[in-house]
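Q: Quick one, structure for this:
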Amino acid sequence: MRAAWTAGSVRAQALLNRRLGVAGTGGLAGCTSFSEALARLAASPYGHDVRPDQTVDQAEHALAETVLWHLRVLAGWLPRSAAELMRACAAWFEIGNLLDHLRALHGADSRPPYQLGALATAWPRLAVAGSPGELRAALAASPWGDPGTDETGAVAVTMWAGWAARMAAASPHIRPWAAAGAALLAARERFLLQRPVPELAARRLAGLLGARQGDIGDFTGFAASLPSEARWVLRAAENPGELWRAEEGWWHRVDQDARELRRHPGPASQPVVACVALLAVDARRCRTALELAARGGGRWEEFDALV
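A: This is a model prediction of the structure:
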């Protein structure tokens, strides 16, 4: 068992060499056209899925697909006891698949699904649902649970709340990120979009944020009521309109925490958690850089402020 964790940790460190890093993504952001940035990205380790002829949306999807491929490779080096941790990490992609499928069932366009392989929780069963009602029934019979509706927005909130709960349970290193992410989700729904949180989502969020948070009707009081592991994320937002600042702060905290986890020895899963987080941070920087390049390129200061 220990040998498998050691092999997985070594593989995790190797995968981190597949990142572009701040300097590399800053170079992408400085490209004066999307095609120039995309060609550079396709020639990088992200060329596993990124192609020079893709649109912005396709390239962003391919960035995520590359991260998923790395997770699948990493999972193959880890012991069976790591299976739930890796499935929890990959659940972000399963939620993306499910929501795209649900939109398609409601008549919208959809993208190719992410290829989850053994990291799927329930996707093979969800993928064959032929109507929104069938998809809801498949969810109810899966570990995700019944969202209580087939309305896309409510399903999304319930799924993201469930993912936060899964991530918090998967590793103590992830729990502060998951709790803060849950706070962002609840604040966005209640105070920015001003719509009620679905019942199942509210129960899942209460497990991370405390039972009181659902009863507080103003943003400031909500932020003050949160447990300390979640409260920090809303300090960057004085009102709901500044939640984007809080989200940027969340990513910065994940990046810094993951770097610390990588530097210091700890439990066997620690290097794996750090690897997954840092791969996600790098892909997000690449996405930001592509969007800036598509607008004609940005100065380093602009890119640095966004990442």
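Q: C-alpha only now, for contacts and for neighbours.
A: OK.
Q: got the buried residues for stretch 198-216?
A: Buried residues in stretch 198-216, defined by neighbour count with 16 or more other CA atoms under 10 Å: 198, 200-206, 208-209, 213-214.
Q: how far is it from where the chain is centred?
A: 20 Å (CA atoms, centre = their mean, to the nearest Å).
Q: what comes into contact with that stretch?
A: Stretch 198-216 has contacts (CA atoms under 8 Å, 6 or more residues apart in numbering) with 146-148, 154, 157-159, 161-162, 165, 179, 182-183, 186, 222, 225-227, 230.
Q: Could you also give me the structure for this second sequence? I'd like to compare it with the first:
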Amino acid sequence: MSVGWVAGAVRAKALVDRYPGADGAREIAACATLDDALRCLAATPYSRYVRTAGGLPEAQRAVTAALLWHLRVLAGWLPRGGARFLVPLAAGFEIANVVSRLLAQDGRRTEAAEPYRLGALETAWRSLEHAGTPAELRTMLAASPWGDPGGDTPWALVTGMRVAAARRTAVVVPHARPWAEGRAALLIARELFVYQRSLSTPVRRDAARLLGARAPSAATYEEFREGLPATSRWVVADVAEPGGLWRAEAGWWRRVHSDGAVLLREARHGPGVVVGAVAVLSVDAWRVRAALESAARGGRPGEVFDALA
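A: Okay, the predicted model is just below:
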């Protein structure tokens, strides 16, 4: 293993050790007000970003901005070419930029939120940010590593990107393939059985690569579950109805955290340790965002936070 990977792995572990973890999130969730919760974050790596937050949405976005910054720092520690393992894992930030732009274009926001700054973790944002319409965005996506989402409605664009992100993660980051397959199963289940939407041809193709051909073609949720391969069925194994998919989401995050923790302990020095660090850091940010919502409601954790913590 190269010296660069050894150094990156050591620094990745040190970065994880600074984050609040489950105990810190519980303390934040128990705060009586959002201001109290933000004071709790003052001694954490999130403090640089959350100190100027004016409300819950701003505070939650600040948490994810802090996560992105630390992923960029982690990418900078890796040897040449090492950042490619992190690009698909950070794809959610680029998707969030696109969602914000689409909301502004259709009038649901007066202006787009300040985009996340992706640096070396960008896939194609410097091109996508110039798209003036959903149709232009589709054209730009089709010419990029994202691929054609199969439609230019906002939901088609975003769904196509999310499934493409799962596909790219499975290909580029073998350690994360189980998470990618589980994420794809959740995405497709929601599209088919919650939103009652048909899959575009590219989305169906990507889904088949990850889940096999049976599940994406299922007519009922029960058939969908039965059609999933064992490598992805775990995510919905205990969810009998589409209305319970939020529990599957929490279960997905638990799996990502437990697998990431194992990689940190057992993968020695190399890409596995770095992927494990990204997993644990991402779960921490997800958990802290839920804890902030709990504090904003007077210290009453919601079901999703309870299911994850």
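Q: returning to what we had before: take the buried residues of stretch 198-216 of structure 1 and keep only those in helices.
A: Mapping the buried residues of stretch 198-216 of structure 1 onto helices (DSSP state H) picks out 200-206, 208-209.
Q: how about Pro202 of structure 2, what's its partner in structure 1?
A: Using TM-score structural alignment as the criterion, the counterpart of Pro202 of structure 2 in structure 1 is Leu200.
Q: What lines up with Trp163 of structure 1 in structure 2?
A: In structure 2, Trp163 of structure 1 lands on Ala165 (TM-score structural alignment).
Q: Check which helix or strand that match maps to.
A: Taking DSSP states H and E as the definition, Ala165 of structure 2 sits inside helix 154-172.
Q: just the angle between that helix and helix 201-211, please?
A: Angle between the axes of helix 154-172 of structure 2 and helix 201-211 is 40 degrees (criterion: axes from the mean of the first three to the mean of the last three CA atoms, to 10 degrees).
Q: For helix 154-172 of structure 2, give me the average deviation versus structure 1.
A: Using mean CA distance after the TM-score superposition for structure 1, helix 154-172 of structure 2 ends up 0.7 Å from its aligned counterpart in structure 1, as a mean over the superposed pairs.
Q: thinking again about what came up before, what distance do you get for the match of Pro202 of structure 2 to Ser228 of structure 1?
A: 23 Å (CA to CA, to the nearest Å).
Q: follow-up on the earlier one: widest-spaced pair of the ones in helices among the buried residues of stretch 198-216 of structure 1?
A: Pairwise distances across those peak at 14.2 Å for Leu200 and Leu209 (criterion: CA to CA).
Q: got the contact list for the residue nearest the centre of structure 1?
A: Centroid check for structure 1 by CA atoms, centre = their mean gives Trp92 as the closest residue, at 5.3 Å. With contact taken as CA under 8 Å, 6+ apart, Trp92 of structure 1 is in contact with Trp163.
Q: what's the burial count for the counterpart of Gly298 of structure 1 in structure 2?
A: Using TM-score structural alignment, the partner of Gly298 of structure 1 in structure 2 is Arg300. Counted with other CA atoms under 10 Å, residues neighbouring Arg300 of structure 2 total 16.
Q: In three-state terms, label Gly132 of structure 2 for me.
A: Put simply, Gly132 of structure 2 is coil when judged by DSSP: H, G, I helix; E, B strand; the rest coil.
Q: residue contacts, it?
A: Applying CA under 8 Å, 6+ apart, one finds that Gly132 of structure 2 lies in contact with Gln105.
Q: That one maps to what in structure 1?
A: Taking TM-score structural alignment, Gly132 of structure 2 has Gly130 as its aligned residue in structure 1.
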